[in-house]
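Engineer: The following comprises the amino acid sequence and a computationally predicted model.
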Amino acid sequence: MNAVVPTPNRISEGTAVPSLPVVNKPSDIVAIATSTAPWNSAVQVATALAARWQSLLTGCFVDESLRMLRGSESEPSVLGLLLDTPVQDFEAADGFRAFARSRGVPHASWVVAHSGLARVLRELGAWHSLAVLERDVVDGEALTELLGEVLLTCRLPSLILPPDWNRDTPFQRVLVAWDGSTEAVRAIHAALPFLQGARRVVLLDGGRPHSPESECYLPHFEPFVYMARHGIEADPMCVGVPARTAGAALLKKAEQVGADLIVMGAFAHSRLREHTIGCATRYVLEHAQIPIFLQH
């Protein structure tokens, strides 16, 4: 039987190029705002991405005193009702829309939430494609607890920026962490717009976990083949280290290749109703000096 070959697109000089699937860019991006004069890094990066992809943009402000509220604590509280920031902050809203419009964003909206940040992101994750926030949006190790809860409950792809990130955001050299997990597969799929826009993509293969015999009959994901089908030619790189040092090894490889973005699956689990993330994810979150794209 003859194989069916896709009809190529024709360009000048009669050169044929293969048709590639259209990747859905993030249609709705949410930025967690922590300052307005000047706008914090998450707002600036999210605005640049929304302008590049012509995405809709939401700026969301959550007061610092409320961000770590969890569970029943995150219900609208007396403290929240007494905050100086009104629910309708017209000055900040107008400033945000003007800032976004001046940078080419087609539409921007502004919301002020009086609840815990995890609950806010879960709610926004229902109709947003990407969240952009900074690592120091909450204090210390609280971010890993916050992200564990968010990643488990809404699986919202998140771009996490290191503190005081003020570089341009072309994301031209991307390191993809691959370990054969479903989380890593989801991360590659969700990060396709970043990968297609990069000049170099390096796939760091950390080895695949042993699969039960029953899984041998399931569809198998090949990252190089999948990315090639989307026009992405990735360079292979292997690393063999124990799980306890995987995070440090990943950051070392990212530095060696000059990566300006890390794409990785975030392993998360629920233990006695506490949402936690894996040790490699935790290490990278706490020590990375470049942005991280996470997907559970």
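Structural biologist: That came through fine. Residues are numbered from 1 along each chain as shown.
Engineer: C-alpha only now, for contacts and for neighbours.
Structural biologist: Will do.
Engineer: Can you show me the helices along the stretch 151-296 of the chain?
Structural biologist: Taking DSSP state H, counting those that start in this stretch to define them, one finds helices in the stretch 151-296 of the chain at 182-190, 192-196, 223-229, 246-256, 279-287.
Engineer: Columns distance to A131 and mean neighbour count on top of these, output as CSV?
Structural biologist: Listed next are the helices of the stretch 151-296 of the chain as CSV, based on distance: least, Cα to Cα, whole Å; neighbours: other Cα atoms under 10 Å:
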stretch, distance to A131, mean neighbour count
helix 182-190, 12, 20
helix 192-196, 14, 20
helix 223-229, 23, 15
helix 246-256, 22, 18
helix 279-287, 15, 18
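Engineer: what about versus this one:
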Amino acid sequence: MAFKSLLTVLTSLSDADPALRQIIALAGAQDAHVEALCLGVDRSQTGYYYAGANAMILQETLTRANAEAAEVLAHASDILGKSGARWSADDGVAQLADIGRHVAHRARFSDLVVLPRPYGDNHGTEAEPIIEAALFEGHAPVLIVPDQGEPVAAPRNIMVAWNQSVEAMRAIRRALPFLAAAELVRIVVIDPPSHGPERSDPGGLLAQMLARHGVTCEIDVLSKTMNRVSDALNRHAVDTSADMVVMGAYGHSRFREAILGGATRNMLEQARLPVFMAH
């Protein structure tokens, strides 16, 4: 199975190009259709304004959001129109608190959602809820694209973060089109539990399953020599020249992730290569 329906959600010109370049590269490799949802975001919180100001502020914010959506749509249409890919693009306006509903509806009918990295300079506050809406409400896999670097059309060297979790397995299953086409897949296990079901052969059953799909695997068992798991994963990805990382998203509750960070958030803050996630 290939990824035939690709979606990207764009809210700003400042971070649109990496996602557009990546989705165009994937469309060529997968013979897929590209859909761009260009949203202007209404960030106003009218409950905080004095009486009588709501109508004026609402009109101003809606006008601004419509202008931003039109600007992003024109930019995306120009780039996609020159790409040679099959594509469509729509624009609209969404309130920040309601943006997830719009994203989830489109993501539900997509094979893969390609989104810009949610953290860093010139990234809006809506980037994180867009990713979570695609993952949790849209039930779609998401490919997070770094700000810099060349797009990856067909990753040849993929690193899989394996911790025996349901989320990790789901991400691996959804990434099978990439894994089956890769030259090498590295299954990375960090500090496997000494009393777990895979204590004698960490990653062995996963490697066996993938091998039956024609995937060439190697297993790298690492010690947690750095403070965070994400640091070890990022360093190993660089050391092994990985083209893509596959990992499960949000192993803990999202509230705990938001307060304490967690591997998902830390990974996305630091990633310098595309990260494929599913939940």
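Structural biologist: Sure thing, it's come through. In this text the structure is predicted, and so the values were computed from the model without any measurement.
Engineer: TSV please, covering the helices of the stretch 151-296 of structure 1 and showing distance to E141 of structure 1.
Structural biologist: Putting these into TSV (distance: least, Cα to Cα, whole Å) gives the following:
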stretch	distance to E141 of structure 1
helix 182-190	22
helix 192-196	27
helix 223-229	32
helix 246-256	16
helix 279-287	8
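Engineer: Relative to P170 of structure 1, which of the ones you listed is closest?
Structural biologist: Evaluated over those, closeness to P170 of structure 1 peaks at helix 192-196, with 9.0 Å, by Cα to Cα.
Engineer: Name the residues of stretch 129-148 of structure 1 that are buried.
Structural biologist: Using 16 or more other Cα atoms under 10 Å as the test for burial, stretch 129-148 of structure 1 gives 129-138, 143-148.
Engineer: which among these gets closest to G116 of structure 1?
Structural biologist: Nearest to G116 of structure 1 among these, with distances taken as Cα to Cα, is L146, at 9.5 Å.
Engineer: Next, count neighbours for the closest residue to the closest one other than its chain neighbours.
Structural biologist: Using Cα to Cα, 6 or more residues apart in numbering and skipping residues adjacent in sequence, the residue nearest L146 of structure 1 is A118, 5.8 Å away. Neighbours of A118 of structure 1 under the rule other Cα atoms under 10 Å: 25.
Engineer: where does A118 of structure 1 land in three-state SS?
Structural biologist: Under DSSP: H, G, I helix; E, B strand; the rest coil, the three-state class of A118 of structure 1 is helix.
Engineer: follow-up on the earlier one: among the buried residues of stretch 129-148 of structure 1, which are in helices?
Structural biologist: Counting by DSSP state H, the buried residues of stretch 129-148 of structure 1 place L143, T144, E145, L146, L147, G148 in helices.
Engineer: hmm, back to that, of all the helices of the stretch 151-296 of structure 1, which lies closest to V62 of structure 1?
Structural biologist: helix 279-287 (21.1 Å).
Engineer: Trace the closest one over to structure 2 and give me the residue numbers.
Structural biologist: Helix 279-287 of structure 1 corresponds to residues 262-270 in structure 2, going by TM-score structural alignment.
Engineer: Tell me roughly how far that stretch lies from structure 1 on average.
Structural biologist: For stretch 262-270 of structure 2, the mean deviation from structure 1 after alignment is 0.9 Å (mean Cα distance after the TM-score superposition for structure 1).
Engineer: related to what we said a few turns ago, wait, which of the helices of the stretch 151-296 of structure 1 is closest to H296 of structure 1?
Structural biologist: helix 182-190 (5.0 Å).
Engineer: Where does that closest one end up in structure 2?
Structural biologist: On the basis of TM-score structural alignment, helix 182-190 of structure 1 is assigned to residues 166-174 in structure 2.
Engineer: with structure 1 superposed, average distance for that stretch?
Structural biologist: Relative to structure 1, stretch 166-174 of structure 2 is 0.8 Å off (mean Cα distance after the TM-score superposition for structure 1).
Engineer: what residues are up against R282 of structure 1?
Structural biologist: If you count contacts by Cα atoms under 8 Å, 6 or more residues apart in numbering, R282 of structure 1 has them with T144, G247.
Engineer: how about the strands in structure 1?
Structural biologist: Ranges of strands within structure 1 are 9-10, 16-17, 28-33, 56-62, 107-113, 130-134, 158-161, 173-178, 200-205, 234-238, 261-265, 268-271, 274-277, 292-295, based on DSSP state E.
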